[in-house]
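**Student:** got a predicted structure plus its sequence, pasted below:
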Amino acid sequence: MRETLIRQSDAQSSVPIVAVDAESLETVLTGLGETAKVWCRANGYSAKPSSFQLVPGLSGDLQAVLFGVDSGGDADPFSLGSLANALPSGDYHLADGFSGTAEASLAFALSSYKFDRYSSSSNQKAVRLCVPSDVDLGRLSAILDGVQLARDLINTPANDLGPEELANAVETLFMENGGCGQITVGDGLLKQGFPMVHAVGRASSRAPRIADYSWGAEDAPKVTLVGKGVIFDTGGLNLKPGNSMALMKKDMGGAANVLGLASMIMAAKLPVRLRVIVPCVENAVSGNAFRPGDVLNSRKGLTVEIGNTDAEGRLILADALALADEESPEVLIDMATLTGAARVALGPDLPPFYTNDEALADDISVMSEAATDPLWRLPLWKPYMKYLDSKVADINHINTSGTGYAGSITAALFLSRFVEKAESWVHFDIFGWTPAEKPGKPMGGEAQGIRALFDLLSERYTKTK
């Protein structure tokens, strides 16, 4: 994906992509020549926003690509991404006057992503976009590598990405960047104080584990990322119906996104002490599966009544968050494909986030809009905490009111009980999937929120972007 972007100096020749609207079309065509005018009129090209037209020269070679833009500024800033898979093989560049060169370049590259691990087809076009010297290609490459890592992990099916393979992906990423850490496996989780991770994952033939890795100077500001790593979710004894199970390979999307963000942070060498904690489990069914009505101990010391085994993600996150919270990080971020309620509220493209830190919430919103990486704040509405009351334990992990309301909020409130010492904590309830292809977002596994978070952390800790 990053190979889609090259420096202009590395291309022997490239075809210009020219921004046009209804008002400028005639002027642009005049500059291209009479043949271009005749060709575009014959094809009925009118420069509608996001439309494009290939314009041949006199010799038949491609002379230019016309791309329709919205003169009112209301078009999708990622719209140029639609060209990545539509253009014939070759090198292209954005002509003078094209606004948002860096953003357009990012969109183009993001759209070029292909997950072809299992495909025998080799029909791949070589389409490259040449970027000018004022575009920070190194930073774009770091972002693209992080997004690709997240997408690749989510798209990989559970038969090839089990708890062991996911934990190994954490280890590999950190070892390649000079980090260190450990993986705790199976019954070792009980000895090391992760009883809920163990309970959720013990029914699988593939042992549960938790990966805990760090990078950066020990005296640098502590930034800790926690990702839900459920490699497949059957629902456990509260078994999902088939149509709800079809996409459950993506239930480790939180872990994938956390690793994508970690990749960006380390590539950019941000001056932070980065820690990533990923509980890796498969929520399976067997004779030793945890049950509705069970009461589990937690690392925090709270006892948790199980209301539904299909709400397993918050259980493993709770143990992981309790571990992360013990060293009082400056910023604690968790990401999880946690609730269907979030999708009902905001749809697949707009993940909600929760935090009590007003300044952090404002920064996330600003960075999200600037990066075209949509996020929306929802409240940690404390009156709903009563929905988690249990008559037999300290807390139930699901809404027990019988109403079924506020599923995403009550999940976030449950997690909040396991965070006390962190200076700032934010929870993201992501979907991790693009159900229908759009510019910058191929159908399939998706990185959500991590480009905005990378910008935020870069701004906070280096004061540059």
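**Tutor:** All right, it came through fine.
**Student:** only C-alpha atoms for contact and neighbour calcs from this point on.
**Tutor:** OK.
**Student:** where do the helices of the chain begin and end?
**Tutor:** Applying DSSP state H to the chain gives helices spanning 25-32, 34-42, 101-111, 137-155, 163-176, 188-192, 195-201, 242-245, 253-267, 313-325, 340-346, 358-370, 407-416, 450-462.
**Student:** the first one versus helix 34-42: what angle between them?
**Tutor:** Pointing back at helix 25-32 there. Angle, helix 25-32 to helix 34-42, by axes from the mean of the first three to the mean of the last three C-alpha atoms, to 10 degrees: 140 degrees.
**Student:** take a look at this one as well, against the first:
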Amino acid sequence: MPAAFSFFAERPAMRFAQNAEGARPLIMVAPDGLEAHLATLPPAQSAFVRAQGFGAAAGTVALLPGALGVEGALLGLGDPQAREKTRFALSSAATALPEGAWKLHGDLAQDALHEAALGWLLAGYRFARYAPDAPPKARLVCPDGLDRAHLEAMAAGEAFTRDLINTPASDMGPDELEGAARLLAERHAARVTTISGEDLLTQNFPMIHAVGRASPRTPRLIDLRWGDSGPALTLVGKGVCFDTGGLNLKPGASMGLMKKDMGGAATVLGLAHMIMQTGAKLRLRVLIPAVENSVSGDSFRPGDILTSRKGLSVEVNNTDAEGRLVLADALALADEDRPDLLLCMATLTGAARVALGPDLPPFFTDDEALAAALSQAAHDSADPLWRMPFWAAYESKIEPGIADLDNAPSGGMAGSITAALFLRRFVTQTPRFAHFDIYGWQPASAPARPKGGVGQGARAIFTALPEVLS
């Protein structure tokens, strides 16, 4: 990787101001209270605000001049309905304000204040590995009553995830993904082991090997462990560093974003950073099957039947449904350890995008308490999730007759559900299990989310963990 690039580079724009002394006021104003507030300002300031055309729309800023320059600013809150439609709407202030420390003033509900502060930090992200891109220089003082360490850990974990996804496959293959996991482990005194190449066969990870064997970039299973006390949490992330579709080759238009097919791995690594950074009292394990799904004379084929680590046979009806194959072996290993909670994250199906779009990832679980905690945490952390069912009536769709399981049922209906049902077959000893079918990509720039790689679900999980593992 270029010498100037580091996944853990210091990012001042994604941290709160260290000192509140001298911070200029950023006064929050709703549209219906604007005129009343302008009446309290000196005439020159109120006239200047009006001259800027400021109407207090959500995220808009009006500077307040003073004898020595800008002495403060107004931040528009917009109406509540508008803010509901646009996550992190107030984060636009981070790029609109001049350099220096700023402190929020005014009334805002605690959940809205949390979202505003988090959005400000996330708006500071820039991916500058290949071209310069200066971050904003305005810094926010952490609002009173918020957990600074928690917010900064979420922002740092999100930045790590975004960096991993945004890095093209030329610089992010299985070896480089392992290197990123090792950097993370070194930072937090965690331990990493890997099983790679032909050792995947001798140590019984046949489906990881089958998917990755066509590529000159050696497939592997990355295993990170941290912590020696507390409940056991295992995270499994899909690490397909590039997906050509294999012999069922993707068309060019569908291949263009496939550097993001390791988004599940990137997201669990970002989540792991949040957990370790805040010193959570748990035993963490992260498993990443890291492969490149390539085309060569050694590619696995449509019609092949693979025997998984679990002993279940799988008929390959589409080599482009490879993610569930590598995840199956990793989930089987995780299940043998019987953790208190097992979570799987993957950029798995287009069907999930058809159902819910790019901004709302589904999750699947049979655990009602876990589902409720995740749904509440998704709201609290501005990290939306939507529960979908392990619909038992569709089990027959993944049973081809010639083998125990089918990796790509025909018909095309309920693709996200049948993929989730497939994965559940490999988790038989761990009662608390959830699968997240994420997109991992922001198609167009939005407040606090530039176009490109993005974490989904990690903040919600991080927020829910204290309740879920108590």
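**Tutor:** That came through, no problem. Worth saying up front: this structure is predicted, and the values here are computed from it rather than measured.
**Student:** quick one on the thing from earlier: L380 of structure 1: which of the helices of structure 1 is closest?
**Tutor:** Evaluated over the helices of structure 1, closeness to L380 of structure 1 peaks at helix 407-416, with 6.2 Å, by C-alpha to C-alpha.
**Student:** residues in structure 2 aligned with the closest one?
**Tutor:** Aligning helix 407-416 of structure 1 against structure 2 (TM-score structural alignment) gives residues 415-424.
**Student:** now do the buried residues in that stretch.
**Tutor:** By neighbour count on 16 or more other C-alpha atoms under 10 Å, the buried set for stretch 415-424 of structure 2 is 415-424.
**Student:** out of the helices of structure 1, which one sits most buried?
**Tutor:** Among these, the stretch with the highest mean neighbour count (mean count of other C-alpha atoms under 10 Å) is helix 253-267, at a mean of 28.
**Student:** where does it end up in structure 2?
**Tutor:** The aligned range for helix 253-267 of structure 1 in structure 2 is 263-277, by TM-score structural alignment.
**Student:** figure out how far the matching stretch is from the centre of its chain.
**Tutor:** Relative to its chain's centre, stretch 263-277 of structure 2 lies at 8 Å (C-alpha atoms, centre = their mean, to the nearest Å).
**Student:** name the residues that touch stretch 378-391 of structure 2?
**Tutor:** Residues from elsewhere that reach stretch 378-391 of structure 2 (C-alpha atoms under 8 Å, 6 or more residues apart in numbering): 87, 111, 114-115, 359-366, 371, 374-375, 377, 417, 420-421, 456-461, 463.
**Student:** if you set the cut-off to 6 Å instead, what comes out?
**Tutor:** Residues from elsewhere that reach stretch 378-391 of structure 2, judged by C-alpha atoms under 6 Å, 6 or more residues apart in numbering: 360-364, 460.
**Student:** of those residues - the most surrounded one?
**Tutor:** Within the contacts of stretch 378-391 of structure 2, F363 tops the neighbour count with 27 neighbours, counted by other C-alpha atoms under 10 Å.
**Student:** ok, and the closest non-adjacent residue to the equivalent of that residue over in structure 1?
**Tutor:** Mapped onto structure 1 by TM-score structural alignment, F363 of structure 2 lines up with F353. Spatial nearest neighbour of F353 of structure 1, excluding adjacent residues (C-alpha to C-alpha, 6 or more residues apart in numbering): F428 at 4.4 Å.
**Student:** any idea what the one you found aligns with in structure 2?
**Tutor:** Under the alignment by TM-score structural alignment, F428 of structure 1 pairs with F436 in structure 2.
**Student:** repeat for G445 of structure 1
**Tutor:** Match for G445 of structure 1 (TM-score structural alignment): G453.
**Student:** what sits against that match?
**Tutor:** By C-alpha under 6 Å, 6+ apart, G453 of structure 2 lies in contact with 162, 165-166, 440-441.
**Student:** from these, which is closest to Q81 of structure 2?
**Tutor:** Using C-alpha to C-alpha, W441 comes nearest to Q81 of structure 2 of the contacts of G453 of structure 2, at 25.6 Å.
**Student:** distance of the closest one relative to G264 of structure 2?
**Tutor:** Distance, W441 of structure 2 to G264 of structure 2, using C-alpha to C-alpha, to the nearest Å: 11 Å.
**Student:** with adjacent residues omitted, what lies nearest to L83 of structure 1?
**Tutor:** Nearest to L83 of structure 1 is F108, by C-alpha to C-alpha, 6+ apart, at 7.0 Å.
**Student:** that's all I had, so thanks and see you.
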